[in-house]
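In: Predicted model, plus sequence, below.
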Amino acid sequence: MRRPTYPAWLPVDPFIAGLLGTVLLAALLPATGGAATAAGGATDAAVALLFFLYGARLSTREALDGVKHWRLHLSVLACTFAVFPLLGLAARGLVPFALSPQLYTGLLFLCLLPSTIQSSIAFTSIARGNVAAAICAGSFSSLIGVFLTPLLAALLLGGGGGVSADSVLDLVLRLLAPFLAGQLLRRWITGFLTRHKKALGYVDRGSILLVVYTAFSAGMAQGIWHQVTPVRLLELLAVEAVLLAVMLALTSYGARRLGFDRADRVTIVFAGSKKSLASGLPMATVLFGAQAGLTILPLMLFHQMQLMVCAVIAKRWARRDGGPDPDPVSPQGQRRRFTTSTAKAIARKSRYAPSERPRSPARS
């Protein structure tokens, strides 16, 4: 097992401390007015740079292999647009005991959203998963969600709404275009990326911190944290913690049962258990109008929770990657089981009676 790269005297991982510090900074000094506009622009630039670097790091063959990985993409889409909505419908039984009707509407809306892109890819990269497949899975989920989420919301929430073609164009320009640019320029900048690999690795974590600050600042500016009682807020947090835990367990167990290797399992867990705040906020504005303030509170909380929990998981998997694969059905796990069983057999054979033990040659 690899040793942690941070000092042993730190009580928590510096990345987790950075997430907590970013949330605290947004709570005390939220970006408003012109600062919010600047933070939003910086977030867009950071995400574009992130995708440019991913495009430059991945070979064209790896990217095509990610597109062809249809079993993985179907698994992520099934978790995002089938399992999540079913769990959201099951939570209807918690109204009005643990959830108010408006908070439940927000929770169900959360379950209908597409998966994240930048955070799923960043965590997949940190955990040494299949980044190429994560890029394709997140992009497919977002593109399909542009059309499918409003339809599911109209069906399950009884509301209406639509998303213009400009949203699809915006998605292409902000995410896929930088990735393709990185692919095209990869031949000329590969050496630079290799020499500065460690420094560029902070782009993954820095983009997540910037997204957290911008999103949390928007919630503080709208004052949605003062529209719910502390008890109801704790109940909502508990419900969402259970929802996230169930999805993490289902994606991990399901990926193992379907026979995916470790890298693909990492991608399925991180892409299949998340929901996109970047897509959810504008969609909520279209679907709910003036009532969007309290309705997006479940999404805001779930977004912060999934980032912090998945950051812990990604860092643990990254440190554990140097050791043998713990999966018992993998070749490494089978070899380890064989070694263990062989050792036990030798131990049993060593328990001979004194008369049965082979005698050593007599000394001359």
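Out: Received the coordinates, thanks.

In: going forward, measure contacts between C-alpha atoms and count neighbours the same way
Out: OK.

In: Regarding the chain, what is its longest helix?
Out: If you go by DSSP state H, the chain has its longest helix at helix 230-257.

In: Could you list the residues in contact with the next helix or strand after that one?
Out: The helix or strand immediately downstream of helix 230-257 is helix 262-272, counting by DSSP states H and E. When contacts are defined by Cα atoms under 8 Å, 6 or more residues apart in numbering, helix 262-272 is touched by residues 72, 75-77, 79-80, 115-117, 120-121, 123-124, 127-131, 133-134, 137-138, 247-248, 251-252, 255-256, 310, 325.

In: Presented hereafter is structure B, for comparison with structure A:
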Amino acid sequence: MFFPAVGVALRVAGHGWLNPVIADGLLFLCLLPSTVQSSIAFTSIARGNVPAAVCSASASNVLGIFLTPVAVGVLLLRGPAGGFSLSSLGAIVLQLLLPFVVGHLSRPLTAAFIARHKAVIGKVDRGTILLVVYTAFSAAVIEGLWTRYSISDLALTLVLNAVILAAALAFTTFAARRAGLSTADETVVVFCGSKKSLASGVPMAGVLFPPALLGPMILPLMLFHQMQLMVCAVLAQRYAAQSGKN
């Protein structure tokens, strides 16, 4: 609930001075689910509750497959821009949920193979995400991304991304401590609750938006993704150091 509220508030507050393209991209960012791999990895580095991180991040992604298209249709898309439909939901389920389910169901048959070739599979995994992002961004450039985005717009997007990430980290930390959670559980709330998934966001954007809108929608997400990795890496090390002292 926190992220959509921030996205909507930023869009309303920015009326008249914030480029609508930036506002729409930031709102789309705020409507996406959390990451899985990086949330779990950072929780592990911080010596947090890894099983809880697995459950939390996976639940966010599964729920996001259904909730994000609906939220985008209600809060973001207008007129002929596209939007939520059963066909778009079906396409997202086919691209994101089906591989997730098949992967888990096939684990008894593939777990040993994956363990033996973990390094190679990890490179293929990251390479696949890179190709998805490259393809989407290339299509956006062809459709005239930089005619909508100037250098000043890019700098403003970075600043607003930093504001959103800082607000999310502060809110999740405060909420976890207010609830009296242990430090191990606090890391789960902070790392799973402050991230946005590039791997899920790009395919969703490709289904929900026409090519002309694809670049402006995913550019804030691409910038946010790099920012969250760098900031959370520092936080994870601090949590680990704190845990070592205790």
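Out: The structure has been received and is ready for your questions. Note that the structure is a prediction, hence the values are computed from the model and not measured.

In: After superposition, what is the TM-score?
Out: The TM-score (TM-score structural alignment, normalised by the length of structure 2) is 0.81; 226 aligned residues with a Cα RMSD of 2.8 Å.

In: Just the helices from structure 2, written as ranges.
Out: Counting by DSSP H, the helices of structure 2 are 2-13, 20-30, 37-45, 50-75, 86-92, 98-105, 107-116, 118-142, 145-148, 151-178, 183-193, 198-208, 211-245.

In: Now do the longest one against helix 37-45: the angle between them, please.
Out: Looking back up the chat, that one is helix 211-245 of structure 2. Using axes from the mean of the first three to the mean of the last three Cα atoms, to 10 degrees, the inter-axis angle of helix 211-245 of structure 2 relative to helix 37-45 is 10 degrees.

In: other SSEs contacting helix 211-245 of structure 2?
Out: Helices and strands touching helix 211-245 of structure 2, by 3 or more Cα pairs under 8 Å, 6 or more residues apart in numbering; DSSP states H and E, are helix 20-30, helix 37-45, helix 118-142, helix 145-148, helix 151-178, helix 198-208.

In: Which strands or helices does the shortest one pack on?
Out: Counting by 3+ Cα pairs under 8 Å, 6+ apart, the packing neighbours recorded for helix 145-148 of structure 2 are helix 211-245.

In: Give me the buried positions along stretch 158-177 of structure 2.
Out: Within stretch 158-177 of structure 2, the residues that qualify as buried by neighbour count (16 or more other Cα atoms under 10 Å) are 158, 160-162, 164-165, 167-169, 171-173, 176.

In: post-alignment, that stretch versus structure 1, mean distance?
Out: Following superposition, stretch 158-177 of structure 2 is found to deviate from structure 1 by 0.5 Å on average (mean Cα distance after the TM-score superposition for structure 1).

In: Show me the contact partners of that stretch.
Out: Here stretch 158-177 of structure 2 makes contact (Cα under 8 Å, 6+ apart) with 2-3, 6, 26, 185-186, 189-190, 193-194, 220, 223-224, 227-228.

In: go on, stretch 133-153 of structure 1?
Out: 63, 65-67, 69, 72-73, 76-77, 80, 109, 112-117, 120-121, 124, 159-163, 167-168, 171, 176, 264, 267-268, 271, 279, 283, 287.

In: do the same with stretch 338-348 of structure 1
Out: The contact list for stretch 338-348 of structure 1, computed with Cα under 8 Å, 6+ apart, is empty.

In: In structure 2, which residues correspond to that stretch?
Out: With TM-score structural alignment applied, stretch 338-348 of structure 1 matches no range in structure 2.

In: hang on, the earlier thing: filter the contacts of stretch 133-153 of structure 1 down to the buried ones, ChimeraX style.
Out: Applying 16+ other Cα under 10 Å to those, the buried members can be selected in ChimeraX as follows:
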select :63,66,67,72,73,76,77,80,109,112,113,114,115,116,117,120,121,124,171,176,264,267,268,271,279,283,287
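
In: show me the contacts for Ser194 of structure 2.
Out: Going by Cα under 8 Å, 6+ apart, Ser194 of structure 2 touches Ser34, Leu165, Ala168, Leu169, Thr172.

In: one more time with 10 Å
Out: For Ser194 of structure 2, the contacting residues are 2-3, 33-35, 39, 164-173, 188, 228, 232, by Cα atoms under 10 Å, 6 or more residues apart in numbering.

In: do the same with Ile218 of structure 2
Out: Contacts of Ile218 of structure 2 by Cα under 10 Å, 6+ apart are 25-26, 28-29, 133, 136-137, 140, 198, 201-206, 224.

In: Counterpart of Leu154 of structure 2 over in structure 1?
Out: By TM-score structural alignment, Leu154 of structure 2 lines up with Leu233.

In: what about that match, distance to Phe123 of structure 1?
Out: Taking Cα to Cα, to the nearest Å as the measure, Leu233 of structure 1 falls 27 Å from Phe123 of structure 1.

In: With Thr43 of structure 1 instead?
Out: Look at Thr43 of structure 1 and Phe123 of structure 1: by Cα to Cα, they are 17 Å apart.

In: Looking at those two now, which is surrounded by more residues?
Out: Counted by other Cα atoms under 10 Å, Thr43 of structure 1 and Phe123 do not tie: Phe123 has more neighbours, with 28 against 22.

In: Tell me the counterpart of the more buried one in structure 2.
Out: Alignment note (TM-score structural alignment): Phe123 of structure 1 maps to Phe42 of structure 2.
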